[in-house]
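Undergrad: Here is a sequence together with a model predicted from it:
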Amino acid sequence: MNPSMIQMIKMKTLVFLALMFLQDATAVTHSLKYFLTASSGVPNFPEFVIVGLVDDVQVVHYDSETKRAEPKQDWMSRVKEDDPQYWERDNQILQGAHQIFKGNIDILKDRFNQTGGVHIAQKMYGCQWDDQTGKTSGFSQDGYDGEDFIVFDLKTETWIAPTPEAVITKHKWDNNKALITQWKNYQTQICPDWLKKQVDYGSSSLLRTDLPKVSLLQKSPSSPVTCHTTGFYPNAAMMFWRKGGEEHHEGVTLGEILPNNDGSFQTSVDLKAPGASEDWGSYECVFQLSGVEDIVTKLDKAVIRTNEGKTGIRSDGEKPLDFTTIIIAAVAVLVVIIALAGFFIYKKMNPKRSPSPVSNPEVLEELNPGA
């Protein structure tokens, strides 16, 4: 496979995972998500990776090179206090999952009439819980080489095959009523229970509110003006441009909400540079975070940081981030995102123990219809 094709697959993978990773909800909606990746032909990258997130904060990581499930937040140590064998049990299960995923990539390559090359099988699953209404919802979605492959519809209790190559898997899994019952139980009972427990474990950090630092940035006088915010929490935020007191949409490009390495978030919104004759002071960048007063930053040429060396002022009075910092942060985010998705295996456990959210018993089905 030529380098351009490899790059295309990697970029499609990033888009697929980013869309899954950034499923947001309101300020009172919590989420538990697992992203799994199995890769073939990717140099210097583990064949199998799992990342778990609570409210989009990474809490667990596993890969086929370390063969260890590792907590990424100090408060996750409470899991072992409640269940001393939790991590060791998951290590054994996930080591087996690695082999399942390697087999599934071979099956998928055969389905798509492929030989060799770079290929990535992905999975995202988990649940959401509204702590005010008590409403819960679950999700499970598989992808291959950056495209949707098969999705579980909890409402109809059936599998959706968006590509012809997945139809054979859909028929197999639709006919496996035990599998459907187990997935329904996982999404409606096991996953929400674990989510509530982990929100309680990490309440001191997960339920906090952090205000952002805001910067006005511009590459050149004719480039769009970027209003960039970073360091806010939670991620249920909105940002937009306002002109003359009214929300302004013309020439505006809204960026995605992306995670920072410290568990906070960043986002940006671009505005086509106003003309020389326009009143720049009539434009305002507005950042909204539930429960706090709007943060409003007036568009002022004097505080915009540009490649021409203007210093600029942030809303907190500090020097703003430059474009190099933003690019580095974006690259770091992509590294985290690409380390997501795949296929997983479940193992029968002692019913006296609380089932692990990663390794819910007996739900895994291989893609091979003859398995």
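TA: Cool, got the structure.

Undergrad: drop to CA atoms for contacts and neighbour counts, all remaining ones
TA: Fine.

Undergrad: got a list of contacts for the strand or helix carrying residue 7?
TA: Applying DSSP states H and E as the criterion places residue 7 in helix 3-21. When contacts are defined by CA atoms under 8 Å, 6 or more residues apart in numbering, helix 3-21 is touched by residues 56, 118-120, 124, 143, 145-148, 334, 337-338, 340-341.

Undergrad: Identify the farthest-apart pair in those residues.
TA: 56 and 118 (28.1 Å; CA to CA).

Undergrad: Between the two, which has more neighbouring residues?
TA: Between residue 56 and residue 118, counted using other CA atoms under 10 Å, residue 56 has the larger neighbour count: 23 against 18.

Undergrad: give me every residue that touches the more buried one.
TA: By CA under 8 Å, 6+ apart, residue 56 lies in contact with 21, 22, 31, 32, 33, 259, 263.

Undergrad: from what I can see, the fourth one looks like it's in a strand, true?
TA: Yes: residue assignment for residue 32, taken from DSSP: H, G, I helix; E, B strand; the rest coil, places it within a strand.

Undergrad: Now do the contacts for the spatially closest residue to it that is not a sequence neighbour.
TA: In this structure, residue 32 finds its nearest non-sequential neighbour in residue 54, 4.7 Å apart by CA to CA, 6 or more residues apart in numbering. Counting by CA under 8 Å, 6+ apart, residue 54 touches 30, 31, 32, 33, 195, 198, 199.

Undergrad: Look up how far residue 195 lies from the second one.
TA: Counting by CA to CA, to the nearest Å, the gap between residue 31 and residue 195 amounts to 7 Å.

Undergrad: Can you check which residues contact both of those two?
TA: Common neighbours of residue 31 and residue 195 (CA under 8 Å, 6+ apart) are 54, 127, 128, 129.

Undergrad: Presented hereafter is structure B, for comparison with structure A:
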Amino acid sequence: MKLPSFMVLLGISLHNVTAVIHSLKYLYTASSQVPNFPEFVAVGLVDDAQIIYYDSNTQKAVRKQDWMNDAVDPEFWERETGKFQGLQQEIKVEIEIAKQRFGQTGGVHIMQLMYGCEWDDETEEVTGFKQYGYDGEDWLILDMKTNTWIASKQQAEITTNQWNNNRAELEYLKNYLNQVCPEWLKKYINYGRSSLMRTDRPSVSIHQKSSSSPISCFATGFYPNRAEMFWRKDGAEIHDDVEKGEILPNNDGTFQMNVDLKLPSSEDWTKYECVFQLSGDNNDIITPLDKTEIGINGGKTLKVAVLRPKPTTSSKQEEKEAKQLSQV
């Protein structure tokens, strides 16, 4: 488990995907000797939208979405605060254990915990998950098929053996991840539908750092994070000399992504266009590549102005999704 992977939010290809996979996840980060950073941070997310935040400096769980007031009772925040305070101490102990296992006496160290569930609103399939990371590497992973912990490092095997002997805790985790978690997820989706199911169209631009650099198509400000972006030549999607970036979060809760294209200056650029697709939006955003409009080193950029119907969007499927949500 790479350390940055917990914070990277990935998109889902829209080419042949109509169902939506919803998720409820909690991310905990505990640190040792990291300057100007809380020793413990907890974040709860629904469909990668932050709903709860807590850190060791404030010692208080706070809501990040207005609709959460309707989804939970008034005592919910006090209970969450108590839960996070307890976990703060537990993970702090786990860091010290990991340090001892590696023979570490000081320095900067980080442990992360990620757990939650995903729910496919078409197949009703539920997938639970829980895993720990230490200093940017996998540490402990819960195998949902066998309901046992797996050590990713030799130093974690002692903990794995101890936790696997606690059958009561394992059964609790199995029930929570497969039953309780998806129930909360469906509840949150129902209350936060207007926010979580909204679509925000991005601002898209094309730019190039230098005449020899790849041409980058950049989209920012879109929501949800289920988006796809690619290059086409003469109307056909291309894969050669194309590098796609990950979907990343903006500070305002929206997302950004880019896709780069290596293209010789002698090539006929008018044959190329950048395509952006957003789940829930019926129109593709098409940006033709115009060599005369692309600035170098942060200069002039080409903005999106062409909208075309998205061929894979089905109005019947959208009606089905709305009906499913109304029954949650």
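TA: Ah, there it is. Please read all numbers here as calculations on a predicted model, not as lab measurements.

Undergrad: Need the counterpart of the residue nearest to residue 32 of structure 1 in structure 2.
TA: Superposed on structure 2 with TM-score structural alignment, residue 54 of structure 1 falls opposite residue 46.

Undergrad: likewise residue 159 of structure 1?
TA: Superposed on structure 2 with TM-score structural alignment, residue 159 of structure 1 falls opposite residue 149.

Undergrad: on average, how far is the strand or helix carrying its match from the matching bit in structure 1?
TA: Using DSSP H and E, residue 149 of structure 2 sits in strand 148-151. By mean CA distance after the TM-score superposition for structure 1, the fitted strand 148-151 of structure 2 averages 1.3 Å away from its aligned residues in structure 1.

Undergrad: What is the subsequent helix or strand relative to that strand?
TA: Strand 148-151 of structure 2 is succeeded, C-terminally, by helix 157-164 (DSSP H and E).

Undergrad: Which other helices and strands does that following helix contact?
TA: strand 148-151 (3 or more CA pairs under 8 Å, 6 or more residues apart in numbering; DSSP states H and E).

Undergrad: Any chance you could list what contacts the strand it packs on?
TA: When contacts are defined by CA under 8 Å, 6+ apart, strand 148-151 of structure 2 is touched by residues 139, 140, 141, 142, 143, 157, 160, 163, 164, 170.

Undergrad: In PyMOL, how would I select the buried members of those residues?
TA: The buried subset of the contacts of strand 148-151 of structure 2, as determined by 16 or more other CA atoms under 10 Å, is captured in PyMOL by this line:
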select buried, resi 139+140+141+142+157+160+163+164+170
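
Undergrad: any idea which of the contacts of strand 148-151 of structure 2 is closest to residue 317 of structure 2?
TA: residue 143 (33.2 Å).

Undergrad: how far away is the closest one from residue 216 of structure 2?
TA: Distance, residue 143 of structure 2 to residue 216 of structure 2, using CA to CA: 39 Å.

Undergrad: mind checking what residue 131 of structure 2 lines up with in structure 1?
TA: In structure 1, the residue paired with residue 131 of structure 2 is residue 141, using TM-score structural alignment.

Undergrad: Please give me every residue in contact with the nearest residue to its match once chain neighbours are set aside.
TA: What sits nearest to residue 141 of structure 1 in space, not counting adjacent residues and going by CA to CA, 6+ apart, is residue 151, at 4.4 Å. Applying CA under 8 Å, 6+ apart to residue 151 of structure 1 gives the contacts 140, 141, 142, 159, 160, 161.

Undergrad: Residue 151 of structure 1: which element?
TA: strand 147-153.

Undergrad: got it, and residue 112 of structure 2?
TA: strand 109-120.

Undergrad: tell me what the next helix or strand after that strand is packed against?
TA: Along the chain past strand 109-120 of structure 2, the next helix or strand (assigned with DSSP H and E) turns out to be strand 126-134. Judged by 3+ CA pairs under 8 Å, 6+ apart, the packing partners of strand 126-134 of structure 2 are strand 109-120, strand 137-143.

Undergrad: can you redo those as JSON lines with distance to residue 42 of structure 2?
TA: Conversion of those to JSON lines gives the following (distance: least, CA to CA, whole Å):
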{"stretch": "strand 109-120", "distance to residue 42 of structure 2": "9"}
{"stretch": "strand 137-143", "distance to residue 42 of structure 2": "19"}
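
Undergrad: Which among those strands is found nearest to residue 199 of structure 2?
TA: Closest to residue 199 of structure 2 of those, according to CA to CA: strand 109-120, at 19.2 Å.

Undergrad: buried residues in the closest one?
TA: For strand 109-120 of structure 2, burial by neighbour count (16+ other CA under 10 Å) applies to 109, 110, 111, 112, 113, 114, 115, 116, 117, 118, 119.

Undergrad: Please pull up the equivalent of the first one in structure 1.
TA: Spelled out, it's residue 109 of structure 2. Under the alignment (TM-score structural alignment), residue 109 of structure 2 pairs with residue 119 in structure 1.

Undergrad: my read: that match touches residue 41, true?
TA: Yes: contact criterion CA atoms under 8 Å: residue 119 of structure 1 and residue 41 qualify, at 6.7 Å.

Undergrad: and the biggest helix by length in structure 2 with strand 126-134, angle?
TA: Ordering each helix of structure 2 by length in residues (DSSP state H) puts helix 76-101 first. Counting by axes from the mean of the first three to the mean of the last three CA atoms, to 10 degrees, helix 76-101 of structure 2 lies at 50 degrees to strand 126-134.

Undergrad: What lines up with residue 319 of structure 2 in structure 1?
TA: Counting by TM-score structural alignment, residue 319 of structure 2 has no partner.

Undergrad: Find the nearest non-adjacent residue to the equivalent of residue 238 of structure 2 over in structure 1, please.
TA: Using TM-score structural alignment, the partner of residue 238 of structure 2 in structure 1 is residue 248. Sequence neighbours aside, residue 242 is the residue nearest to residue 248 of structure 1 in space, at 4.9 Å (criterion: CA to CA, 6+ apart).

Undergrad: what's the answer for residue 275 of structure 2, then?
TA: residue 286 (4.8 Å).

Undergrad: now for the one you found: what does it line up with in structure 1?
TA: The alignment partner of residue 286 of structure 2 in structure 1, by TM-score structural alignment, is residue 296.

Undergrad: For the stretch 251-371 of structure 1, which segments are assigned as strands?
TA: Here the stretch 251-371 of structure 1 has its strands, by DSSP state E, counting those that start in this stretch, at 252-254, 258-259, 265-271, 283-289, 295-298, 305-306.
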